[in-house]
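Engineer: predicted structure and sequence below. I'll ask about it afterward.
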Amino acid sequence: MKETETIDPKNVLKNRELLYRLMVSQLFYDGHQNLAVSLSTTVQADPPCPPSDRLFHIVITGLQHEPEIQKPQTRAEALLGPGLDLEFETDMQTTAPEPALYETAYVTSHKGNCRAGAFSNDGQLVATGSVDASIKILDVDRMLAKSAPDAMEPAGSDQQGHPVIRTLYDHLEEVTCLEFHPREPILVSGSRDFTIKLFDYSKASVKKAFKTITDADQIRCMAFHPTGDYLVVGTNHPVMRVYDINTAQCYVCSIPSHQHVAGLTSIKYSPDAKVYASAGRDGSVKVWDGVSNRCVNTFLKAHDGAEVCSITFSRNGKYLLSSGKDSLVKLWELSTSRCLIAYTGAGTTGKQEHKAQAAFNHTEDYVMFPDEATTSLCCWNSRNASRKQLLSLGHNGPVRYLVHSPNAPAFLTCSDDFRARFWYRRTPTH
């Protein structure tokens, strides 16, 4: 059996120098003099490089002999495509519709500002939460049936059923966050009233929670472990909590220096649950070990010191998408802790007053982010950050929450105008 070769750092450095020299020579050969001189100066190429076409021929030869990587597809990849993976794809063609093509399919109203929203894992239900302390659960198929162009029902008919299938009242203050259980018909809500409520929405008559967890501070954000057994919770306090859903036992990291130094704004688990990430008002993003609850990485001043508003993982867990009150959206590579892409041009007034969420569409071809001042949706190609067409969101107040369906061309916007809008891109079969 062949012995495993150890990589000599000197050889790596030597090969990098050769690569840079080949790049400089190719630029000279192709007539890009200014770029070639600039790169040559940056990498301190010595002796100076002559014009050469060698790099081009090396790339052609290498591509001809590159083995095709046949990795097994996950169910999500089979249904939605490969998702975002910059390691392998640089010229991916987008197949999903641009978010600017979506249309409002349904509007629901609360009696107060609408501040929270969520999709179920199968994309069949959405939930909305309000400052009026109420929660609504809506059926996606019923919303689409109500708004279908050929939906002609006889007068007085309720054949399709009302889209709002549950209205829940058990909080005393604003509902700040909502999460569907990944496997059970359970909706979890967090509130300014210091409580986390668990509702069993499989029962038609349910109005109250079957379990309440009381915390010591206002609940601001939360995320389910993919098994559904644990809930990681962020409050106005810097210390993050992990709750066992079955026992209500609370766990925290025992190392104070690992914690944020201000309240939390967003929390997400990676799809494989090996890590989870948190964002805070202190401007930092932290990555935590999913088993030990210890911080394993910190992006200090992730948005140049501005409050970080949202974070979300890519499906493959390689990337983390963050948004900040500096109106920027950034894509971070977790293996190198680098910001690979900055999606710019969303903030017409510069800094935001309220926090807003950046989201991938269901195929991860696009990145979406609402512009606070114009109440329009900004959108970019996720791979090259090219700006796409704006979509007017039709709200009469700031959009306070945005979430995209996990498996369909649909998203939900929640606004201070008391309304939540369900957006959908119809195909000829819908």
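Structural biologist: Here it is on my side, so go on.
Engineer: only C-alpha atoms from now on, for both contacts and neighbour counts.
Structural biologist: Fine.
Engineer: follow the chain on from the longest helix along the chain and name the next helix or strand.
Structural biologist: Counting residues, the longest helix found in the chain (DSSP state H) is helix 9-29. Using DSSP states H and E, the helix or strand that follows helix 9-29 in sequence is helix 33-43.
Engineer: show me what that next one is packed against.
Structural biologist: If you count contacts as 3 or more Cα pairs under 8 Å, 6 or more residues apart in numbering; DSSP states H and E, helix 33-43 packs onto helix 9-29.
Engineer: quick revisit: list the buried residues in the longest helix of the chain.
Structural biologist: For helix 9-29, the buried set under the neighbour-count rule, 16 or more other Cα atoms under 10 Å, comprises Glu17, Tyr20, Arg21, Leu22, Met23, Val24, Ser25, Gln26, Leu27, Phe28, Tyr29.
Engineer: from the contact counts, what lies against it?
Structural biologist: Partner elements for helix 9-29 (3+ Cα pairs under 8 Å, 6+ apart): helix 33-43, helix 54-65.
Engineer: next, format those as a markdown table and append mean neighbour count.
Structural biologist: Output for the helices and strands packed on helix 9-29, formatted as a markdown table (neighbours: other Cα atoms under 10 Å):
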| stretch | mean neighbour count |
| --- | --- |
| helix 33-43 | 15 |
| helix 54-65 | 11 |
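Engineer: another one to put next to it:
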Amino acid sequence: MSNLLTSRQAEELHKSIVAYLNSTGHTKSAQQIRDELNVPESSFDAATAKKYEGLLEKKWTSVVRLQKKIMDLEHKASQLQHELDSATPTSLAARKNHDPTTWLPRAPARHTLQSHRQPITCVAFHPLFSSLASGSEDCTIKIWDYELGELERTLKSHTKAVLDVDFGGPRGNTLLASCSSDLTIKLWDPAEEYKNVRTLPGHDHSVSSVRFIPSGAAGAPLSGNLLASASRDKTIRVWDVTTGYCLRTLRGHGEWVRSLSATFDGRWLLSTSSDQTSRMWDLSQPDSNAQKQTFMAHEHVVECCAFAPPAAYPHLATLAGLKKPPAASSSAEYLATGGRDKLIKIFSTNGICTKTLTGHDNWIRSMVFHPGGKYLLSCSDDKTIRCWDVAQEGKCVRVIEAADHFVSCLRWAPSIFKEAVPDTGGGLANGTLTNGAKKEESVKEQIRCLVACGSVDLNVRVFSA
């Protein structure tokens, strides 16, 4: 008898083998084994046979399941070890105290939202409410409550795939913009139960990206009313959302314009294209003089782009070899682009590529800078989200297995800006604090630890602290 099993375990194993052979129709073999193992008829009636016939299969499958679990846990342990190896004292402290400036998403997602019937192409957070919009190739836009993880409503009006969504609009009146392969842009009003309030026709081919252009200086005539759109017709259009008029058409790209990113002050616009370039436009200039810089470093379609927030300037300036970072009031000093060549390029706005980040195994689909400025997040067709630490020369410090298929889009929830409380001793007069600081500088940024991604596996995932 085996030294590993007790006599009781051996007896159970023998009965299981006999019962299994009987149940599968191998009665001769079962009888032979019974004779050899001396399993008497009296101890093996019908009830006993029934009890033991599924046992062998059950044990067999549970072993395989446990082996898989062990492998998954080993993989997770190695990931955590990698995080620990590349952690800095600040990031470890942040994890302990949930410091929003250094918080990063981690698997598993807080919510996995399911309802779309085709791959998800885009996601966007409402700037104030706990709403998340997602667009899909199923021609619909779905509005979710990301705190409850529930579907609120489905918007149907586009006749082809929805390619992008974005929240923004005039002051005090947030709108949702969507664009589609049906050549149109649609505006939806959350205040009127997401009624489709306007449709903007004008592009001659699929509209691949829409972005609201943030408000310029207070009192600017079109403050917050502008929307930019990029299309396969090789143009970028700028619209006034209150009238629905196309105000300008920017031409320069030689191929499909894929994505857009605007600076926080609304002056600069960045575009990427299938022509393997990214271009920067100065919206304060007339159309003929708007194109300010062309970035050429990718060897394939450039899928996505992002302007770096001023909080990232100190880290990116070091990366670029500068001793002193640019002024935080400047809105367009550094940017990142990602493409089908599986590379992320970080540029200074003078057109020089200061860093190339490698690690993704497939097309890079979307990117976002951490509002705290220390990290850049990217998602890819390799099913992962990667977190790059720009303070550590762009080192990849976290890989999140984010989906079961291509990860097509990624968004960070916009920060909430709260005005600092003025001192009651009359210190706040004419928009200036007593210490001479301007009122604008007293506005405090509250970073939301909230990230969403969409995938070809039909799921929207929400990661939160």
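Structural biologist: Structure's in. What do you need? Being a predicted model, the structure only gives us computed values, none of them experimental.
Engineer: and the TM-score between them?
Structural biologist: Here the TM-score for the pair of chains, by TM-score structural alignment, normalised by the length of structure 1, is 0.66; 302 aligned residues with a Cα RMSD of 2.2 Å.
Engineer: which residues does the residue nearest to the spatial centre of structure 1 contact?
Structural biologist: By Cα atoms, centre = their mean, structure 1 has its centre lying nearest to Thr312, at 3.1 Å. Shown in contact with Thr312 of structure 1 (Cα atoms under 8 Å, 6 or more residues apart in numbering): Lys268, Leu320, Leu321, Ser322, Ala358, Ala359.
Engineer: contacting residues around Tyr52 of structure 2?
Structural biologist: Tyr52 of structure 2 sits next to Lys15, Ser16, Ala19, Tyr20 when contact means Cα under 8 Å, 6+ apart.
Engineer: rerun that using 7 Å as the cut-off
Structural biologist: Lys15, Ser16, Ala19 (Cα atoms under 7 Å, 6 or more residues apart in numbering).
Engineer: so the first one, which state does it fall into?
Structural biologist: What that stands for is Lys15 of structure 2. Under the three-state scheme (DSSP: H, G, I helix; E, B strand; the rest coil), Lys15 of structure 2 adopts helix.
Engineer: what's the spacing between it and Gly338 of structure 2?
Structural biologist: Distance of Lys15 of structure 2 to Gly338 of structure 2, given as Cα to Cα, to the nearest Å: 62 Å.
Engineer: more neighbours: which of the two?
Structural biologist: Using other Cα atoms under 10 Å, the more surrounded residue of Lys15 of structure 2 and Gly338 is Gly338, with 30 against 26.
Engineer: what lines up with that one in structure 1?
Structural biologist: Here Gly338 of structure 2 is matched to Ser323 in structure 1, going by TM-score structural alignment.
Engineer: specify the local secondary structure of Thr249 of structure 2.
Structural biologist: strand.
Engineer: residues near the closest residue to it other than its chain neighbours, how many?
Structural biologist: Spatial nearest neighbour of Thr249 of structure 2, excluding adjacent residues (Cα to Cα, 6 or more residues apart in numbering): Arg237 at 4.5 Å. The local packing of Arg237 of structure 2 (other Cα under 10 Å) involves 18 other residues.
Engineer: kindly report the same for Ile120 of structure 2.
Structural biologist: Ile120 of structure 2 has 30 nearby residues by other Cα under 10 Å.
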